[in-house]
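Colleague: turn this into a structure:
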Amino acid sequence: MNILITGVLGAALLVATITDLKSQKIHNWLTFPLMLTGLIAHTVHGGLDGLALSAGGFALGLGLMIVPFLMGMMGAGDVKLMAGIGAWLGVEATFTAFLFTCLAGGIYAIAVLLMNFAQFKAVMANLWGTFLRFLSTHKFDYSPVNTEQALPRLCYGVAIAVGTVGALILNFTQTGSVVVR
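Modeller: Predicted coordinates for the structure are as follows:
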């Protein structure tokens, strides 16, 4: 089952990365089959326990990413991709993939901002001002960055791919399996 999971996720993450970089879109023709085949494969391989493992990972992947989506911070394709990954990995490995994705996304965002230093300075000044306002008023008052040009959009599918691969490697080195039951 490890080879199947690694192969399916590897192919899906490669396609998601390419399409996200090209068109800033992760297509439904990739994410919906990823979700469905994860649920089916685990059910066939592990019966109701496999279905529970897969459904739990699906729900966690969806749940963790829906809040940033509702706040307008990421696209629906990113949410569906993480839900599909969850359907293949189960709860524990999905949570690890999410944490690694957050780290990769943060590094990616800083790298993109550093490519335009003026925007980076504006973002850092805004964060510092927000922090100082919070210390003095004890209220969180976030004001958007005032820059002449819009902040760059991130292709978060790239961060999801890097985070998931990191989680697969970590889980495999620790347990000998990419899925933690």
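
Colleague: alpha carbons only for contacts and neighbour counts from here, please
Modeller: Fine.

Colleague: which neighbouring elements make contact with the helix or strand where residue 6 lies?
Modeller: Element membership for residue 6 (DSSP states H and E) is helix 2-23. Helices and strands touching helix 2-23, by 3 or more Cα pairs under 8 Å, 6 or more residues apart in numbering; DSSP states H and E, are helix 28-70, helix 76-89, helix 156-175.

Colleague: please give me the structure for this one as well, since I'd like to look at both together:
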Amino acid sequence: MLWLLFVTVHDFRQRRVPNWLVLAGAAVALAALAFGVQPFEVGWTSAFLGAGIGFGFLLLFYVLGLMGAGDVKFAGALGLWTGLSPLASIWIAASLLAGLHALACLALRRWPLAPRLAIFLSASPAPITGATPSGRARFIPYAAYLALATVAWMFWGRQS
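Modeller: Below is the predicted model:
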């Protein structure tokens, strides 16, 4: 949970997820697997499938210039924690949240009722890290929404 909180705050504030944060989450996930204290009862096979599919699927969006590299790497590390089975529902929930974010940005651009909220939602990354392969700035913190969707899965999705 603490790792997900750090990712969420960092991504919302800076619109990027640093490598050290992704690597820390992946290292702790591997240690949890190695010592048999994985909290979601995920085995090695499911963890590596989750990491590979999480990374590989979102890599397509990075190649198309629609997503940042930190989002992709975070999805891979997240897959180590959750395994393969919950990834689809986490992606769907995160995508719905990201879609609501985009709609709120468009609405606030058209009807500037809350200028501070508009600035927060459309904050661009720092100039050094804002460069993307397509040259477009990314303003939706997708890793944060993946983390929030994972927290929701941890509390409600695992009940079934």
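
Colleague: now the TM-score, please.
Modeller: The TM-score (TM-score structural alignment, normalised by the length of the second structure) is 0.73; 133 aligned residues with a Cα RMSD of 2.4 Å.

Colleague: nearest to residue 112 of the first structure, out of the helices and strands packed on helix 2-23 of the first structure?
Modeller: Evaluated over these, closeness to residue 112 of the first structure peaks at helix 156-175, with 11.9 Å, by Cα to Cα.

Colleague: dump the helices and strands packed on helix 2-23 of the first structure to a markdown table, plus mean neighbour count and distance to residue 124 of the first structure.
Modeller: Below are those laid out as a markdown table (neighbours: other Cα atoms under 10 Å; distance: least, Cα to Cα, whole Å):
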| stretch | mean neighbour count | distance to residue 124 of the first structure |
| --- | --- | --- |
| helix 28-70 | 19 | 21 |
| helix 76-89 | 28 | 26 |
| helix 156-175 | 21 | 21 |
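
Colleague: Throw the ones you listed into JSON lines and include distance to residue 110 of the first structure, thanks.
Modeller: Shown next, in JSON lines, are these (distance: least, Cα to Cα, whole Å):
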{"stretch": "helix 28-70", "distance to residue 110 of the first structure": "18"}
{"stretch": "helix 76-89", "distance to residue 110 of the first structure": "19"}
{"stretch": "helix 156-175", "distance to residue 110 of the first structure": "12"}
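
Colleague: nearest to residue 118 of the first structure, of the ones you listed?
Modeller: Ranking those by proximity to residue 118 of the first structure (Cα to Cα) places helix 156-175 first, at 22.3 Å.

Colleague: for that closest one, packing partners?
Modeller: When contacts are defined as 3+ Cα pairs under 8 Å, 6+ apart, helix 156-175 of the first structure packs onto helix 2-23, helix 76-89, helix 91-114.

Colleague: deepest of the ones you listed, which one?
Modeller: The highest average neighbour count among these, using mean count of other Cα atoms under 10 Å, belongs to helix 76-89 at a mean of 28.

Colleague: can you check what angle separates it from helix 2-23?
Modeller: Note on geometry: by axes from the mean of the first three to the mean of the last three Cα atoms, to 10 degrees, helix 76-89 of the first structure and helix 2-23 are set 170 degrees apart in direction.

Colleague: check the mean deviation of helix 76-89 of the first structure from the second structure.
Modeller: Compared with the second structure after the fit, helix 76-89 of the first structure shows a mean deviation of 0.7 Å (mean Cα distance after the TM-score superposition for the first structure).

Colleague: whereabouts in the first structure does stretch 60-69 of the second structure align?
Modeller: Residues 67-76 of the first structure are the counterpart of stretch 60-69 of the second structure, counting by TM-score structural alignment.

Colleague: show residues contacting that stretch.
Modeller: With contact meaning Cα atoms under 8 Å, 6 or more residues apart in numbering, stretch 67-76 of the first structure is reached by 25, 79, 156.

Colleague: same deal with stretch 144-152 of the second structure?
Modeller: So stretch 144-152 of the second structure is contacted by 1, 4-5, 7-9, 11-12, 75, 90-91, 93-95, 97-98 (Cα under 8 Å, 6+ apart).
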